[in-house]
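Enquirer: could you work out the structure for the sequence below:
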Amino acid sequence: MFKKIGILLGLSFLTHLQTSAQGNIHQASTEYQYPTDPLVKEKLETWRDQKFGMIIHWGLYAVPGIIESWELCSEDWINRDSTQTYDDYKKWYWGLNKQFNPTNFNPEQWAGAAKNAGMKYVVFTTKHHDGFSMFDTKYSDFKISNGPFAQNPKADVAKYVFEAFRKQNFMIGAYFSKPDWHSEYFWWNRYATPDRNANYDIRKNPWRWNKFKEFSYNQIQELMTGYGKMDILWLDGGWVRPLDTVTDEVRAWGAAIPAFSQEIDMPKIASMARKNQPGLLVVDRTVHGEFENYRTPEQSIPATKSDTPWESCITLGGAWGYVPNDNFKSSTKVVHTLIEVVAKGGSLLLGVGPGADGTLNDIQVARLKEIGTWLNANGEAIYNTRTTDIYRDGETFFTKGKDNSIYALVRLPEDQAINPTITWTGNVPAKGAKVFLLSEKVAVKWKAEGDKVSVTLPASFLKKYKNYPSLAFKY
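Expert: Just a heads-up that it's a prediction; the model follows:
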């Protein structure tokens, strides 16, 4: 993912901040520009109906089980073994390509677990900042299909990931890192690599940067032409951007900003991509404008609702990729997060990292299944919904269906007995309306005193469940 230093207030992405080993939180643009292409607008609304997706970080970093790519970057917040020189570390990291041999690679397991979780779209890391391609690119030998896994029938990993998720009727997204720290056109070995940016003055070396732009275009073109139908091009690395888009908001990240532009010609890339994939959503993260079709706050939820398209990308564990002994969130925590995100107008993209062998572990699979159990019974209050004027009252959140039905989602404390009487203020049902408990498909008794609503839970529900992640009522 795209890490940064410092916290930008902007749209107040301040609740549920999650920190992992890297201790950095990514911010989103504070502005939004709606697309004008009718096909893009149509796909955007379809995407907004999905609400819940999976982002899969998988690459060289899974072999030692470390933070994705970032230890290659020589910035103050990076922690590495102080007994090893930086050059030796880079040689070791690049050399992991000779060890990465995921012989148990099982994208069908991933897609099945995501489907069981109630997810509807996927974003897969075709290339992270380290430059290691998880697809069979013709433009680099630094790829999964040019190592010990080369002779495997599924060596073109991205192809089989996308195919597995398409078979489960997912919308398909390709994550692609704009920076490429392995490319001589981005990190030129003539110079040191002090930070995440190009390590040479682009103004003095236009040929080299033009070669990088050509390289980026060609790799994205491969993904847009050789890997089936695509719905989302999810571009990470927002510091690679035109200099005139660097605002005070961007400067507040605290990361180094060079005096030269690092633009890669997004108009040309987007035009090519949409010619091959009509209606494609392009998500040029943090670069406000026509190529950021939805915004992507990282490891956080906005403090208030926003009716412009956005997505919180939050990890299931503490890291994006596989790390040993990761601390995974409970299914109730994820359900609570999903409810808040959706009530505030967004979608939740949950980060899951397969191990170096190519499989998800038992805890990940179990958590996803538990989340799906809740969604299977209550998903009507999540999918295909939009926001209401009153979107929250304490731990009760509200969504609205396309038929104008109102849903009240009451988050319950973990491991506590359920109170038989549930109350909230606002969004009062119409007089005489029926209020249904979605999970049981039964009408419940309710009353209103002014704008305070009280609902009595059925005895059968209380007998059936000692605790429950969240109640969902429809009226």
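Enquirer: for the rest of this, base every contact and every neighbour count on C-alpha atoms.
Expert: OK.
Enquirer: start to end distance for stretch 452-460?
Expert: Taking CA to CA, to the nearest Å, stretch 452-460 runs 25 Å from one end to the other.
Enquirer: residues contacting stretch 442-460, please?
Expert: Here stretch 442-460 makes contact (CA atoms under 8 Å, 6 or more residues apart in numbering) with 420-428, 434-437.
Enquirer: can you give me the distance of Gly65 to Asn361?
Expert: Distance from Gly65 to Asn361, by CA to CA: 13 Å.
Enquirer: max-length helix in the protein?
Expert: helix 206-226 (DSSP state H).
Enquirer: got the contact list for the next helix or strand after it?
Expert: Downstream of helix 206-226, the first helix or strand assigned by DSSP states H and E is strand 232-236. Strand 232-236 is touched from outside by 1-2, 123, 171-178, 280-285, with contacts defined as CA under 8 Å, 6+ apart.
Enquirer: please provide the structure for the following sequence as well, for comparison with the first:
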Amino acid sequence: MCFLSDPTKVQAYLKTIDEVIEKGPFKDDWESLSHYGIPDWYARAKFGLFVHWGVYSVPAFHNEWYSREMYQKGSRAYAHHRKTYGRNFGYKDFIPQFKAEHYDPKEWAELFAESGARYVTPVGEHHDGFKMYPSELCEWNAVNMGPKRDVYGELKKELTDRGIKYCSSSHRAEHYWFMNGGRDIPGSDVQDEKYREFYGPSVAKAKGDPSRRPEGSIVPSKAWLEDWLASTCELVDVNRPYTIYFDWWVRQHAFRPYMKKFLAYYYNRSREWGMEVCVFYKWDGVMYHCAVLDIERGQLAAINPRPWQNDTAIAKNSWGYTQGNDFKTPYELICNLIDVVSKNGCLMLNVGPKADGTICPEEAAVLREIGKWLQINGEAIYDTSPYKIFGEGPSNCGGSFHEKFSFTKKDFRFTYKPDALYVFALMPNQKNIYRLKTLGSKDDALNYQILGVSLLGRNCNVSFTQTNDYLELHAATDERFEMPVCFKISID
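Expert: From the prediction side, this is the model:
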């Protein structure tokens, strides 16, 4: 069975991969890979963007898993698809409608710069198997079909011109089984061997598989693992991204030797290119200290000793654009950003453009509001490190898919630079008086000399009183704040 346009090209790529690893300083073993550190630029960046845009943006229904769920009997997408498009309309038939006719990479880059993002991660290939970059290995890509242009090559140039780092992501691992529901639908185009290269193996779960996860107990074949390795190395070679993000299934143990080869290849290539790169993984998909931990739609409950990443979306229900998206507020997302940064993390916030290449007004407005807030408070976010403690207050949580935004007037978060402690009040009160119990002198959290206190972005006097039991800050202003505010405590 052929998974790629030309299997001989895959084998040639695998040979190149081995040659690069043999010549480079990083070998495909965990000990060697653990010596590749986290880039300083990433640790300082704090805020980036994720972009989910692809063929799934055409139906714009429910979420970005439409290509799977339209073949899943009993799902909302299955019923919607039958009613709207009919039983003979396959996922491949959306590709000609993915025209990106209003796509303007300059407009995107300007908006992303306005948001304050330091890096941007467009999805290189999602679970549907459609590559958003030019590929010699697979003809099902955005240069050959759909937009018929190098959409992300164009975006990279615009981002680079604005000092924003271009990154990418691969979700190809899951493509091995992603559209397997089509195996159970008589006459489905998923079963048509003419489209096997696009639909992939579509391996079904074994009957009686007790796992509730969509992939069940499926184990990828050697052919697919080689396919994945070659495809992912091609992805980094095409546009030389500063980071690569992986979704969850690479944690399947069969990927281990191939992941080690990819990391060694990418890290060695980065040395050739003069770049400092990093890789994001979830659920122990990579050995600790060999890449950067990512928490999807969640947080950590405490400061992590190594920089990490939280990826979440502006929309609560989907990563891609849908007509029924339910959006988070700028306030919620700014609180999320502060919480993540206080624990040594970076936030990668997702937007989902429409199939025509435009970004919906709701998401654009959110990005601009975040940018306005960062214009005032950015010095307490960018280039900071965590303090001795991340903050105080009753609201805290940790784990993936566990987002919490109900902060109270007693919730504070801290960040630090060598001459300043920054204190964020996540829910400002009307009196602009804040008492922090963790910063009393008896607890050794703040025994530096306080030289003065200011409120970022406001020209008002801030008085302070420190006792054994608390530090009290009082901003002399009648202004009522709707967004989190930040006090800069100058220390020596």
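Enquirer: before we move on, back to that, and which of the contacts of stretch 442-460 of structure 1 is nearest Gly228 of structure 1?
Expert: Leu437 (41.0 Å; CA to CA).
Enquirer: and that closest one, what pairs with it in structure 2?
Expert: When structure 2 is aligned by TM-score structural alignment, Leu437 of structure 1 is paired with Leu455.
Enquirer: on that earlier part again, neighbour-wise, which of Gly65 and Asn361 of structure 1 wins?
Expert: Using other CA atoms under 10 Å, the more surrounded residue of Gly65 of structure 1 and Asn361 is Gly65, with 18 against 12.
Enquirer: so who does that one touch?
Expert: So Gly65 of structure 1 contacts Gly321, Tyr322, Val323, Pro324, Gly355, Ala356 (CA under 8 Å, 6+ apart).
Enquirer: swap in 7 Å and give it another go.
Expert: Tyr322, Val323, Pro324 (CA atoms under 7 Å, 6 or more residues apart in numbering).
Enquirer: cool, and Val120 of structure 2?
Expert: Val120 of structure 2 makes contact with Gly48, Leu49, Phe50, Lys165, Tyr166, Cys167, according to CA under 7 Å, 6+ apart.
Enquirer: taking these together, which two end up most distant?
Expert: For those, and using CA to CA, no pair is farther apart than Phe50 and Lys165, which are 12.1 Å apart.
Enquirer: Ile172 of structure 1 maps to what in structure 2?
Expert: Counting by TM-score structural alignment, the partner of Ile172 of structure 1 is Tyr166.
Enquirer: quick one: that match and Glu158 touch, right?
Expert: No - contact status for Tyr166 of structure 2 versus Glu158: not in contact, 9.5 Å apart, counting by CA atoms under 7 Å.
Enquirer: the more surrounded of these two?
Expert: A count of neighbours by other CA under 10 Å puts Tyr166 above the other of Tyr166 of structure 2 and Glu158, at 23 against 19.
Enquirer: quick check: buried residues in stretch 372-386 of structure 2?
Expert: By 16 or more other CA atoms under 10 Å, the buried positions in stretch 372-386 of structure 2 come out as Trp373, Leu374, Asn377, Gly378, Glu379, Ala380, Ile381, Tyr382, Asp383, Thr384, Ser385, Pro386.
Enquirer: export these to JSON lines and tack on distance to Ile244 of structure 2 and secondary structure?
Expert: Putting the buried residues of stretch 372-386 of structure 2 into JSON lines (distance: CA to CA, whole Å; DSSP: H, G, I helix; E, B strand; the rest coil) gives the following:
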{"residue": "Trp373", "distance to Ile244 of structure 2": "28", "secondary structure": "helix"}
{"residue": "Leu374", "distance to Ile244 of structure 2": "26", "secondary structure": "helix"}
{"residue": "Asn377", "distance to Ile244 of structure 2": "28", "secondary structure": "helix"}
{"residue": "Gly378", "distance to Ile244 of structure 2": "25", "secondary structure": "helix"}
{"residue": "Glu379", "distance to Ile244 of structure 2": "27", "secondary structure": "helix"}
{"residue": "Ala380", "distance to Ile244 of structure 2": "27", "secondary structure": "helix"}
{"residue": "Ile381", "distance to Ile244 of structure 2": "23", "secondary structure": "coil"}
{"residue": "Tyr382", "distance to Ile244 of structure 2": "21", "secondary structure": "coil"}
{"residue": "Asp383", "distance to Ile244 of structure 2": "22", "secondary structure": "coil"}
{"residue": "Thr384", "distance to Ile244 of structure 2": "23", "secondary structure": "coil"}
{"residue": "Ser385", "distance to Ile244 of structure 2": "23", "secondary structure": "strand"}
{"residue": "Pro386", "distance to Ile244 of structure 2": "25", "secondary structure": "coil"}
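Enquirer: save the contacts of Val120 of structure 2 as TSV, and put in distance to Glu136 of structure 2 too.
Expert: As requested, the contacts of Val120 of structure 2 are exported to TSV (distance: CA to CA, whole Å):
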residue	distance to Glu136 of structure 2
Gly48	29
Leu49	28
Phe50	25
Lys165	25
Tyr166	21
Cys167	20
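Enquirer: which one among those gets closest to Ile21 of structure 2?
Expert: Cys167 (22.1 Å).
Enquirer: surely that closest one is in contact with Val123?
Expert: No - with contact defined as CA under 7 Å, Cys167 of structure 2 does not reach Val123; the gap is 8.8 Å.
Enquirer: of the two, give the one with the bigger neighbour count.
Expert: Neighbours were counted for Cys167 of structure 2 and for Val123 using other CA under 10 Å; Cys167 has more, 26 against 22.
Enquirer: what's the match for Phe52 of structure 1 in structure 2?
Expert: By TM-score structural alignment, Phe52 of structure 1 lines up with Phe47.
Enquirer: mind listing what that match touches?
Expert: Phe47 of structure 2 touches Ala117, Arg118, Cys346, Leu347, Met348, counting by CA under 7 Å, 6+ apart.
Enquirer: out of those residues, name the ones that lie in strands.
Expert: Cys346, Leu347, Met348 (DSSP state E).
Enquirer: the first one matches what in structure 1?
Expert: Under the alignment defined by TM-score structural alignment, Cys346 of structure 2 is paired with Ser347 of structure 1.
Enquirer: what's around that match, how many residues?
Expert: Counted with other CA under 10 Å, Ser347 of structure 1 comes out at 27.
Enquirer: same thing with Asp87 of structure 1?
Expert: 12.
Enquirer: check the one 4 residues further on too.
Expert: Residue neighbour count, defined by other CA under 10 Å, stands at 12 for Lys91 of structure 1.
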